[in-house]
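> Give me a model of this one.
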Amino acid sequence: MRAVIVREPGAPESMSLADIPLPVPGPGEVLVRVQAAGVNRPDLMQRKGLYPPPPGASPLLGLEIAGAVVAKGPDAPEWPAVGTPVCALANGGGYAEYCAVPAAQCLPWPNGFDAIRAAALPETFFTVWSNLVMTAHVAAGERVLIHGGAGGIGTAAIQTVRALGAVPYVTVGSAEKAALCLKLGAEAAIDYREEDFVARVDELTGRRGVDVVLDVIGGPYLDRNLRCLAPGGRLVIIALQGGAKAQEVGVGRILTRHLTVAGTTLRPRDGAYKARVAEGLRAALWPLLSDGTIAPLIHATFPLAEVVEAHKLMESGSHSGKIVLDLR
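Next up is the predicted model:
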């Protein structure tokens, strides 16, 4: 089969296509003929040698796919059957014509979806659900600040927060991205290049603060995120795009305002946890995807042979929504 390989850690040009053997589905797994695969920031980190796959995972890039089941491994459950269109959170190996994935991490295509739109769902919505619902326990009426509001995670988070009956605020890097987020349902979009988001959150919330912050920046935002939180607030850090080091953090604020700080990564989680995320998504959000209440935002698609250009686009930060590889 054709697959993207990384000759050595480095720039996008370190990736190329190669013919490699088909994966064999293991116990509880299914083999999917991949029709589309999402591009995500963990793929960029792995390509650079900064995010090694967990033990037992495919060394190939790619964490979300859509396609049809073509074979099943030992002890795989009845669903999904051979021939079933699925999208799936992969543990690796998505940038290839075939990918073996745990059956419990598969979900059906929502009504009316094609492979491109279905491939834009798993990594994004698994991440959003596991962090906003299973970690931060966002409740109706709460206020949520989402950093990187126009990205794949951000656009999904805006819609998920609204679906939960909560109020989303976002930070963005341009007026165009702000307009997009407001259209998707953000209550306010703060251009971090033009405004101090801490002061703006203070103003928007009547000096109370937000209940939850979903952060992809990391160290440079740590103290500022804490200053955005209301009493009892929760900060969930899911990426370190700005770096891992923080300075002059007001730790006393955590104590006096009863704050919770959590850091999570999804890929190393065990299969049982990911299966619970899939169950929650299928029950709560998949009906909303099927009826059009929420939808993935696709910025661009590339054929598998143009994976280098797809990574360059993501690294540029100029995209809004998802970047998807088309293998059809």
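> contacts and neighbour counts: CA atoms only from here.
OK.
> Stretch 293-308: which residues count as buried?
Using 16 or more other CA atoms under 10 Å as the test for burial, stretch 293-308 gives 294, 295, 296, 297, 298, 301, 302, 304, 305, 307, 308.
> who touches the third one in this structure?
In this case it means residue 296. Listed by CA atoms under 8 Å, 6 or more residues apart in numbering, the contact set of residue 296 reads 117, 120, 121, 152, 155, 156, 321, 322.
> What of the second one?
With CA under 8 Å, 6+ apart as the criterion, the residues that contact residue 295 are 156, 289.
> For it, which three-state class applies?
Assigned state for residue 295: coil (three-state reduction, DSSP: H, G, I helix; E, B strand; the rest coil).
> Please determine how far it is located from residue 261.
Residue 295 is 29 Å from residue 261, where distance means CA to CA, to the nearest Å.
> on that earlier part again, with the buried residues of stretch 293-308 in mind, which one is nearest to residue 31?
Within these, the smallest distance to residue 31 is 18.9 Å, found for residue 304 (CA to CA).
> Spatially, what comes nearest to that closest one if we skip its sequence neighbours?
Leaving aside its sequence neighbours, residue 304 sits nearest to residue 325 (CA to CA, 6 or more residues apart in numbering; 5.5 Å).
> you'd agree that neighbour is up against residue 309?
No - Residue 325 lies out of contact with residue 309 (CA atoms under 8 Å); the separation is 10.5 Å.
> returning to that earlier point: for the buried residues of stretch 293-308, which one is nearest residue 172?
residue 297 (15.8 Å).
> Name all residues that make contact with the closest residue to the closest one other than its chain neighbours.
Excluding its sequence neighbours, the residue lying closest to residue 297 (CA to CA, 6+ apart) is residue 321, at 4.9 Å. With contact taken as CA under 8 Å, 6+ apart, residue 321 is in contact with 150, 151, 152, 153, 154, 155, 296, 297, 298, 299.
> please give me the structure for this one as well, since I'd like to look at both together:
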Amino acid sequence: MNMALERIKEVSDYLTDGKYPEGYNRTQKLTLKRYCQKFTLKDGQLLYGDRKVVRSKDEARSLFIEYHASPYRGHTGMVKTRKALCSRFYWVGMSVDIDKWVAECDGCQGRTSSSAAATAAAAAGGQPLKAKKVTRRKKVTETMVAVCYDYPGGPEKLYVGKVPRPQPKAREIFIKVHATALNRADLLQRKGLYPAPPGESQTLGLEAAGIIAALGVGVRGQWFLGQQVMALLSGGGYAEFVSVPEELVMPIPPHLTIIQSAAIPEAWLTAFQLIHLVAKVQPGEMVLVHAGASGVGTAAIQLLRLTQAIPLATAGTAEKLEMTKSIGAAAAYNYKTENFAERVNDFTSGRGADVILDCVGGSCWQKNVQCLAMDGRWVLYGAMGGKSVEGDLLGKLLAKRGQLLCSLLRSRTLQYKAELVRAFSEKALPHFEASMTLRPVIDCVFSLQNIAEAHRHMEDNKNMGKIVIEVMKGDCLQVDTSAFPPSTSTTTTPATPADFNTPSYMNLLLNQQF
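Now for the predicted structure:
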């Protein structure tokens, strides 16, 4: 590795974790720190000013092909391309042979620069020929099947149509989607209440499972074509193909089908984040999980058992209450027919819940505060019950010395999501394998053509667990959901403790700088 690349690696490492290379003295540390002031780390990408840092010739050549101005030839095209590249990228430790790449690019597309044509003619002993006028072919945009809606509204607005197919960018994995799953955010986006983040796909869908169809330039992981994977998305899951940063992709455990895996990314990563990064749940704590029969709720209950915490749940029907108990809830309460705050206080001998995971919001704030333990943490990650609050919320919360913590996942940075996926893959994903300590709870499977009916099913609060959408049929996708109905999908005994409680792991989560 040359000196320039070695220094850039030191900069990247320092900006990532704030650590200096081993053996550095005080002078070397100050020099590196001053040098790092010229760089920033944004969404996992190292920038020099506002220019992206490029470290390899392969990546540089790929960027050249992307930015090469196709209407131009010879010297003109070379100059314009060089200007475009140098204004956008910062080259490290390499001499960029743009002249050579221009010739290769023009040649591979059946074009000859004017200077090359003149040289060839002179060598043949004739006069230089005038360059023939090249007729540019109109670029054909490839399309794919996806769920569309022209205007915000109800489920009837959804239909299956054609949209432009995405192209994998650098360090992205191109996935042929076999299955996706519904989330409450999809319903809000369809209604026009929760738009996709800027620059992200406007197609619905926050998770997907399928097979790798292509790898973008610079992908570093041990991925291969045809590998079965699942991914966390910011949008685009209700489609035939999706391109995802490799940091947000996870291999599918061997004992799970693609249908089951489609129910994991959004719900389980949300639950994992709420428990370990936001609430920082400790073993033995009482945790009240609202909407315990939802996708996030069923995931949270199982993860809490894995962490040796004690999950309590609320739900709206007797069937849902029984299901939450079957997957590990120590107690479950019907929020429609009983005062869950009184029941929680009775169960905990007046102590209350140390943590409340709340996706309901306004309609139950008084009962939440009533059953919140002293110094408890109330984690708000949704507002299905309304956003407005009337009454002495702050006074009552202050009397409990309570913390109100709010969290969303979709709007987080790529770097945060990447760290979350890595921690989940290391500490939770292995428990989906042979022992099946953790298992996604699936309510039902709809075809892509029946997407409107799937949305109605969720809006009517009929589901117990995740609603999966089968985008592409195939033998590898078939799963008998009766083999794991919600009421018997996992063991009722406490799960075997994982590494969540070891000091090294908790310190990693608590000290992580996102």
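> correct me, but residue 297 of the first structure touches residue 153?
No - assessed by CA under 8 Å, residue 297 of the first structure is found out of contact with residue 153, at 10.1 Å.
> Give me the subset of the contacts of residue 321 of the first structure lying in strands.
298, 299 (DSSP state E).
> The spatially most central residue of the first structure and residue 61 of the first structure: what is the separation?
Central residue of the first structure (CA atoms, centre = their mean): residue 124, 2.8 Å from the mean position. From residue 124 of the first structure across to residue 61 of the first structure, the span is 16 Å (CA to CA).
> Could you do residue 169 of the first structure as well?
Separation of residue 169 of the first structure from residue 61 of the first structure (CA to CA) stands at 32 Å.
> Which one's more surrounded, those two?
residue 61 (27 against 24; other CA atoms under 10 Å).
> What's the match for the more buried one in the second structure?
Aligned by TM-score structural alignment, residue 61 of the first structure pairs with residue 204 of the second structure.
> Likewise for residue 182 of the first structure?
Under the alignment (TM-score structural alignment), residue 182 of the first structure pairs with residue 325 of the second structure.
> how big's the offset between the helix or strand containing that match and the first structure?
Element membership for residue 325 of the second structure, per DSSP states H and E: helix 318-326. Averaged over the aligned pairs, helix 318-326 of the second structure sits 0.7 Å from the first structure after superposition, using mean CA distance after the TM-score superposition for the first structure.
> thinking again about what came up before, any shared contact partners between residue 325 and residue 309 of the first structure?
Listed as contacting both residue 325 of the first structure and residue 309 by CA under 8 Å, 6+ apart are residue 302.
> So between the two, which is more surrounded?
Shown here are residue 325 of the first structure and residue 309; by other CA under 10 Å, residue 325 has more neighbours (27 against 15).
> what number of residues lie near residue 101 of the second structure?
Neighbours of residue 101 of the second structure (other CA under 10 Å): 16.
> isn't it right up against residue 61?
Yes - between residue 101 of the second structure and residue 61 there is a contact at 7.4 Å, judged by CA under 8 Å.
> just to revisit the earlier point, residue in the second structure matching the residue nearest to residue 297 of the first structure?
Residue 321 of the first structure maps onto residue 465 in the second structure, by TM-score structural alignment.
> how close does that match get to residue 254 of the second structure?
21 Å.
> what's the matching residue for residue 17 of the first structure over in the second structure?
Aligned partner of residue 17 of the first structure by TM-score structural alignment: residue 160.
> in which helix or strand would I find its match?
In this assignment (DSSP H and E), residue 160 of the second structure forms part of strand 159-164.
> Pull out the buried residues from that strand.
For strand 159-164 of the second structure, by 16+ other CA under 10 Å, it's 159, 160, 163.
> would you list the residues you listed in CSV and tack on distance to residue 350 of the second structure?
Listed next are those as CSV, based on distance: CA to CA, whole Å:
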residue, distance to residue 350 of the second structure
159, 51
160, 53
163, 56
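> Quickly name whichever of these is closest to residue 288 of the second structure.
Using CA to CA, residue 159 comes nearest to residue 288 of the second structure of those, at 38.0 Å.
> so that closest one makes contact with residue 148?
Yes - at 5.4 Å, residue 159 of the second structure counts as touching residue 148 under the criterion of CA under 8 Å.
> can you count the residues close to residue 463 of the second structure?
19.
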